[in-house]
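# just need the structure, nothing else, for what follows:
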Amino acid sequence: MNQKIKRTATKSVTGVLLSIIIFSFSGVHLPVLDSTADSYFKESITKAGVSYGVCRIINATVSVIKESSLEVEPAGIGLSLAIGQIVDPINDMVERLSNVLVMSITSLGVQELVYEISVTLVPSIMAVVLLLLSLLVWLENDRLVKVQNVLINILIIASIARFCLPISSIANQFLQEHFFEDKIVKANAELARGTVDLGQLNDVQLPKYDGIIGTIENGTSYLKQKTIDFKKAIEITIENNGLIIETLLRLTFLYLGIFIIQVLVLPLLIFWFMIKIVNILFTSAALTAV
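Modelled structure (predicted):
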């Protein structure tokens, strides 16, 4: 009887001490694990924001080109329509990539928020659960045993929730550095170059219609030069059109991959894996006790 009381007292005191220690870690960031998670979330959101900014610049450039083409319609309706039709696919791809980027940034932001909440609240929850278990070990009742099992499950899930996102962020950062980062940086650089070349269309002005006599007075050389300038502008647009669309597609696939792998698959996979490990450990401990 005395041995049983001693074992119960040991469990109770150990639980109380652990509860106090864990409670003191509320809001505390662990040196390696949490610093990696903080760095990952900050860098990922920043880089996605940079890509989104490039998309907005392209979108603004295309909008200006379309508006400019409308202004020169009196000089040549067919030519101005050609520019609008050429840049339309770019505009469509920019919108699709922007949607993927917004989805990725939002998901990363939600993950970061959940992570910060877990850093602050999970230790407190674990401390309260341990304190309750320390008190319940003194009471022998079948119903209370079920309550203890529920509290133990809550304790396990809380501890896994605390470490799941930091561990997944380490795996995500590895993927980011060794697979996604270089490709995204290269694609952003190509987009920036394409946007600069595309912006040259804003400098092209078609000759305004000034009546039959006025137009004849302008001379054939003036009209010829304007025709050459406009032809060059069309060639630049067609050349950059394919490059920009290809780069936008590549970025869309990359960020869609980031969203699926880093935001959905890895956190859920690591959570499932940690649950399995805990179940195996508890099963082994139960068999050993028997």
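
# only C-alpha atoms from now on, for both contacts and neighbour counts.
OK.

# name the nearest residue to residue 162, sequence neighbours excluded.
Spatial nearest neighbour of residue 162, chain neighbours left out: residue 118 (5.4 Å); criterion: Cα to Cα, 6 or more residues apart in numbering.

# from residue 289, how far off is the one you found?
Using Cα to Cα, to the nearest Å, we find residue 118 at a distance of 33 Å from residue 289.

# same question, residue 157
Noted for residue 157: a distance of 23 Å to residue 289, by Cα to Cα.

# who has more neighbours, these two?
residue 157 (17 against 7; other Cα atoms under 10 Å).

# wait, what's in contact with the more buried one?
residue 275 (Cα atoms under 8 Å, 6 or more residues apart in numbering).

# which helix or strand contains it?
Taking DSSP states H and E as the criterion, residue 157 maps to helix 142-175.

# report the contact partners of residue 108.
Taking Cα under 8 Å, 6+ apart, we find residue 108 in contact with 41, 44-45, 263.

# which two among those are spaced furthest apart?
Farthest pair in the contacts of residue 108 (Cα to Cα) is 45 and 263. Separation: 12.0 Å.

# quick one, which of the two is more surrounded?
Shown here are residue 45 and residue 263; by other Cα under 10 Å, residue 263 has more neighbours (21 against 18).

# could you also give me the structure for this second sequence? I'd like to compare it with the first:
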Amino acid sequence: MPEPAAQVKHTLLITLISALLFAASFVKIPVADKLADNYFSESIQAATIAYATTRGVNAVVSVVKESHLELAPAGVGITIAAGQILDPIDDMTERLSSVLVAAIASLGIQKIGFEISEVISFKVIAIILLLSVPMIWLNKTGLAMPLLKLAIKFCLILLLLRFMLPASALISHSLYANWLQPGIADSMQKLSIISESYDKMSNMPPEQSQGFFSSMTASAADKVENTRKAFLTMVENAEHIINSLLQLMTAYLTIFVVQVLLLPLLMLWLIAAMFKSRTLDEFTVVLTNKLVPVHS
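Reported below is the predicted structural model:
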């Protein structure tokens, strides 16, 4: 049977490790935590701007489709043509908006999960270690060893989660910065020109020097002219607009798939593999045998 001095030594060691882990919970992991936090914040901001731009394009399309434009003699058939030309863009903006909402939600949930893990992971491990101290003093392996083995496995899984969330953010950041961001920036630049047309059409103050009816007439005429220009711009750049929308949709679908499906599934696979790992079982058995007193 191990001597009481060894039990005291193990108890003090676990208590010291627990205290260090509890103190470490108030300290960020150098570089990794900062990069992960910046990635989530910047990605959510970029996705929100992309959503606002997309809705701006959709608003321009809606205004133009509902307007009666005289772009040809007598304006024959122009309203139908406008609807037929702009329907694909309208459909694309609606679909992209849904993708962006899903991407923003997934990024927000992961940011919250990262922040919670950052605060509580080491604290929970410290508490589990402290709760395992009484097992060191038990003389019966029938109860102590299984509980201590489970506690050790659970602590290792929490450590894995603590470091995997920043790691997954770094992987996503690398994918975003090196592959997706240039295309997203280019698409946003092209679409922002269209979305700005909505502000011009909706924020047109009447001339102060004119009378009420003449100012209203001038304002209406200006709105019609701006709507006509917006329509012509969208017709001339329809292919570029659709390509930009497709590029944005592809980029944010990639972010969604990687962060919501691939990386979480990889994390679950690693956790399951840890539970089934013979190496981990052998490690926990060796550590438990050293900590738990056993009758000779």
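
# can you name the element that comes right after the helix holding residue 157 of structure 1?
Helix 142-175 of structure 1 is succeeded, C-terminally, by helix 181-198 (DSSP H and E).

# quick one: contacts of that next one?
51, 54, 57-58, 61, 236-237, 240, 243-244, 247-248, 250-251, 254.

# of all the residues you listed, which two lie farthest apart?
It's 236 and 254 that sit farthest apart of the contacts of helix 181-198 of structure 1, by Cα to Cα, at 26.7 Å.

# which of the helices or strands spans the residue nearest in space to the middle of structure 2?
Computing the C-alpha centroid of structure 2 and ranking residues by Cα atoms, centre = their mean puts residue 107 first, at 1.6 Å. Residue 107 of structure 2 is part of helix 78-136, with elements assigned from DSSP H and E.

# now that helix on structure 1. Mean distance?
Helix 78-136 of structure 2, aligned to structure 1 and superposed, deviates on average by 0.9 Å (mean Cα distance after the TM-score superposition for structure 1).

# centre of the chain to that helix, how far?
4 Å (Cα atoms, centre = their mean, to the nearest Å).

# in structure 1, what residues pair with it?
The alignment of helix 78-136 of structure 2 onto structure 1 (TM-score structural alignment) spans residues 79-137.

# so what's the residue count around the nearest residue to residue 26 of structure 2 once chain neighbours are set aside?
Nearest residue to residue 26 of structure 2, sequence neighbours excluded (Cα to Cα, 6+ apart): residue 119, at 7.1 Å. Close neighbours of residue 119 of structure 2, defined as other Cα under 10 Å, add up to 18.

# surely residue 119 of structure 2 touches residue 24?
No: using Cα atoms under 8 Å, residue 119 of structure 2 makes no contact with residue 24, being 9.6 Å away.

# so residue 69 of structure 2, which state does it fall into?
With DSSP: H, G, I helix; E, B strand; the rest coil as the basis, residue 69 of structure 2 sits in coil.

# contacting residues around it?
Per Cα under 8 Å, 6+ apart, neighbours of residue 69 of structure 2: 75, 78-79, 224, 228.

# which of the residues you listed are buried, as a PyMOL select command?
With 16 or more other Cα atoms under 10 Å as the criterion, this PyMOL line picks the buried residues out of the contacts of residue 69 of structure 2:
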select buried, resi 78+79+224+228
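
# what's the spacing between residue 162 of structure 1 and residue 195 of structure 1?
From residue 162 of structure 1 over to residue 195 of structure 1 (counting by Cα to Cα), the distance is 44 Å.

# actually residue 51 of structure 1, not the one I typed
13 Å.

# before we move on, what about residue 130 of structure 1?
For residue 130 of structure 1, the distance to residue 195 of structure 1 - Cα to Cα - is 59 Å.

# looking at those two, which one has more neighbours?
Neighbours were counted for residue 130 of structure 1 and for residue 195 using other Cα under 10 Å; residue 130 has more, 24 against 21.

# any idea how far the more buried one lies from residue 142 of structure 1?
Where residue 142 of structure 1 is concerned, residue 130 of structure 1 sits at a distance of 19 Å (Cα to Cα).

# what does residue 166 of structure 1 give?
38 Å.

# more neighbours, the two?
Counted by other Cα under 10 Å, residue 166 of structure 1 and residue 142 do not tie: residue 166 has more neighbours, with 23 against 9.

# burial count for the nearest residue to that one once chain neighbours are set aside?
Excluding the flanking residues, the one nearest residue 166 of structure 1 by Cα to Cα, 6+ apart is residue 37, at 5.1 Å. For residue 37 of structure 1, the neighbour count with other Cα under 10 Å is 22.

# same question for the one 10 residues further on.
Residue 47 of structure 1 is flanked by 16 other residues according to other Cα under 10 Å.

# and it, what's its match in structure 2?
Aligned by TM-score structural alignment, residue 47 of structure 1 pairs with residue 46 of structure 2.

# what mean distance separates the helix or strand that match falls within from the matching residues in structure 1?
Using DSSP H and E, the secondary-structure element containing residue 46 of structure 2 is helix 32-66. Here the mean offset of helix 32-66 of structure 2 against structure 1 after fitting is 1.1 Å, by mean Cα distance after the TM-score superposition for structure 1.
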